[in-house]
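show me how the following folds:
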Amino acid sequence: MRINKYLVFTIITLCSFFAKAQENKGRGIQLPTDNEFKEIFKIQSNYVQGGQKIYNLTSSVYGDANAPTFDLRDINGLTSVKDQGSCGSCWAFSAVATIESSNLLINKKYLDLSEQSLVNCVADSQGCEGGWYDHAYSWLLLNNKDVALEDEIPYKNSDLSCSLYEGNSNVKIANYNFLIGNPSIEEIKNALVRHGALAVALYSNNTQFSNYKGGVIKALNSAPDHAVTIVGWDDTQEAWLIKNSWGTAWGINGFGWVGYNTTGITAFSWVDVTRNDVIEESELEPKSDLDLVEIDFVHVLGSLQVHQELYVKIDDDLVKIFGMNKKEIKYHNKVYVSKGKHEFEIITKSIIKKDNKKSMIFGISLGKINVTEDVSYKLVYKSRVNESNVFKLSLEADDIKIGE
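I've put the predicted structure just below:
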């Protein structure tokens, strides 16, 4: 069989091109100093204060942390692979990938968000010279603008000046945190099924990672130099499924497997976005069964509130979660139950903004209720619990009127 020399030359040239392109891919992790870690922890702690345990109680669960395998792609919890080019902006791509994943899981919206906006504006990072994804979360948390869409601030593979923008994505940060110390495999899995993709740092400057095409990367643990996202696991392979930001030519269409506790993998962070208002009539679930009664938990955002999420649990078998984001709107958050006595648990997670500082407050109400007909209650924050940012909630007769 005669070999086409031109074809061989073309293949070799293309392989050389792609290998060279891979060598030029950016990395860009800048590990925070001890003081910077303390400042990140302080920002998050001051924001959520004593309510983290209550916050965790209301987290949705999108998978089984005890399952032998898990893949966010199987539950429509992941956006497409992107390419950071030669810019050291992996930290921004990792942050955006987690935000996009959270938005898909919480709001069922597939959005392409802007890494360039973070490269341009996150002052605690150095743009294409490297940065840290928790700095991006902190900046977004304190900034009350939407996360920009890719079409609004497209990626340019370079540093540009920061400019203000009026975002149209309806994506804001509700909360973020990181797994402290050296978390167990079980802790990482639990975070993944509760929050979606996790930002993580690892050691990529090795041939196993750079030239990866399949199998499991088990490079020696060394100082991390690159940020990716964990998007699943496989206990049979004893490996995490990662999504990289070097385009689809790397790995298995941009994804790869990294062994548990190898390759310097560390610094696991999660983020949650705010829940959107109900926008589809079908989501309102009108009462169709005449034997059911309607309970309407009404609320109007207060002068300091920029967001509130309402978690309603009835008799352990009915859970509803509602988002509220607009001023001067009376929200009707309805659930339907059978007539009679019921146990209920109501938790609110509210973001307030005062003097350009944002923080969370929480409300909680537990008790029993006897309903025989449709009823409407307003939610009222009462006394603090142990001088914390957690308040007792009271259900009172609905007398809210708008525009009077």
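
from here on, contacts and neighbour counts on C-alpha atoms
Fine.

Val8 looks like it's in a helix, true?
Yes: applying DSSP: H, G, I helix; E, B strand; the rest coil, one finds Val8 inside a helix.

roughly how far apart are it and Asn107?
Counting by C-alpha to C-alpha, to the nearest Å, the gap from Val8 to Asn107 is 49 Å.

to compare with the earlier structure, here is another sequence to fold:
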Amino acid sequence: HTYRLGVNQFSDITDEEYRQMLTLDVSALEGQQTYDKKPYSIKAQLPESVDWRTKNVVSAVKNQGSCGSCFAFASVDTIESAHAIKTGTLVTLSPQNVIDCMGNPGVCTQGSYMHLAFEFIIKEGGLDKEESYPYKGVYHKCSYQAQYSGASITGYANVTSGDEDALQEAIATNGPVVVGIDASLSTFRSYKSGVYNDKKCKNAFRDLHHAVVAVGYGTENGQDYYIVKNSWATTYGDHGYIKMARNANNHCGIATYALYPTGTK
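I've put the predicted structure just below:
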């Protein structure tokens, strides 16, 4: 193994309880997505490694709790980073704003899509700061107030599905990217450190049940990896992060459904 497992907050819950947390369901997107096709000829010029955390544009690891709100956390994280890269100021934004105001009371058990979160924020024209709209972990009536908005976006782009070169370029040239992954395996649940690479991990749209953020990439002992930010508190993995195998046949579907905000304001 190139990775180590450990005891964390998920060690004592049942497989069923764990599965209930994994609410992303993008099986309907199979073959539906439109991609921003461009020739990826610049791979040679991309840096060997990127870690946006070192640029002070990635917020602290958050905790979604038992609500299936990964899509909101991961999408909001990328907007925080895009805004910080553009303005030089890192503002922590509110996933609860997204959960409450997208209009689905069953969101904690049903989850949603990251592109719908982006579309909602574009339409709304803003996103409140975490401090003015704190996380509750359950669905509430929408209480978005434009005067507390910390950032917004005017668009988003999809990474060409399954193309890890395109994902690498998006991370290097744009910033953190929100990705859907297969997080269903017990090895993912118990991950502690090293480069996560489990041959049982799947990569089709229907296998992606969790949303996370790729905040960088690199290579360790000859194994390429992505630096992935989770929303399961700092007790998960390596201080809340997991290194996931890169250039390993789209391991866990990390490049299957990947997108990032454009035009932050």
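
TM-score for this pair?
After superposition, the two chains reach a TM-score of 0.80 (TM-score structural alignment, normalised by the length of structure 2), with 239 aligned residues with a C-alpha RMSD of 2.8 Å.

coming back round to it: between Val8 and Asn107 of structure 1, which one's more packed in?
Per other C-alpha atoms under 10 Å, whichever of Val8 of structure 1 and Asn107 has more neighbours is Asn107, with 17 against 11.

need the counterpart of the more buried one in structure 2.
The alignment partner of Asn107 of structure 1 in structure 2, by TM-score structural alignment, is Thr87.

helices along the stretch 101-250 of structure 2, start to end?
107-110, 114-124, 164-173, 186-189 (DSSP state H, counting those that start in this stretch).

tell me which of the ones you listed lies nearest to Gly216 of structure 2.
Closest to Gly216 of structure 2 of the helices of the stretch 101-250 of structure 2 is helix 164-173 (C-alpha to C-alpha; 6.3 Å).

just give me the match in structure 1 for Ala183 of structure 2.
So, by TM-score structural alignment, Ala183 of structure 2 is matched to Ser204.

I'd say that match and Pro224 touch.
Yes: assessed by C-alpha atoms under 8 Å, Ser204 of structure 1 is found in contact with Pro224 at 7.3 Å.

please report the distance of Lys136 of structure 2 from Val91 of structure 2.
19 Å.

looking at these two, which one has more neighbours?
A direct count of neighbours by other C-alpha under 10 Å for Lys136 of structure 2 and Val91 places Val91 higher, at 21 against 13.

now the strands for the stretch 101-250 of structure 2?
Assigned by DSSP state E, counting those that start in this stretch, the strands in the stretch 101-250 of structure 2 fall at 127-128, 149-151, 153-158, 177-181, 191-196, 210-220, 223-229, 241-245.

and if you look at the stretch 251-400 of structure 1?
Going by DSSP E, counting those that start in this stretch, the stretch 251-400 of structure 1 shows strands at 255-259, 266-273, 292-299, 305-314, 318-324, 331-338, 340-354, 357-371, 375-384, 390-397.

re the thing from before, quick one: which of the helices of the stretch 101-250 of structure 2 is nearest Tyr225 of structure 2?
The closest of these to Tyr225 of structure 2 is helix 164-173. By C-alpha to C-alpha, the value is 10.4 Å.

so that closest one versus strand 210-220, what angle?
90 degrees (axes from the mean of the first three to the mean of the last three C-alpha atoms, to 10 degrees).

quick one: buried residues of helix 164-173 of structure 2?
164-172 (16 or more other C-alpha atoms under 10 Å).
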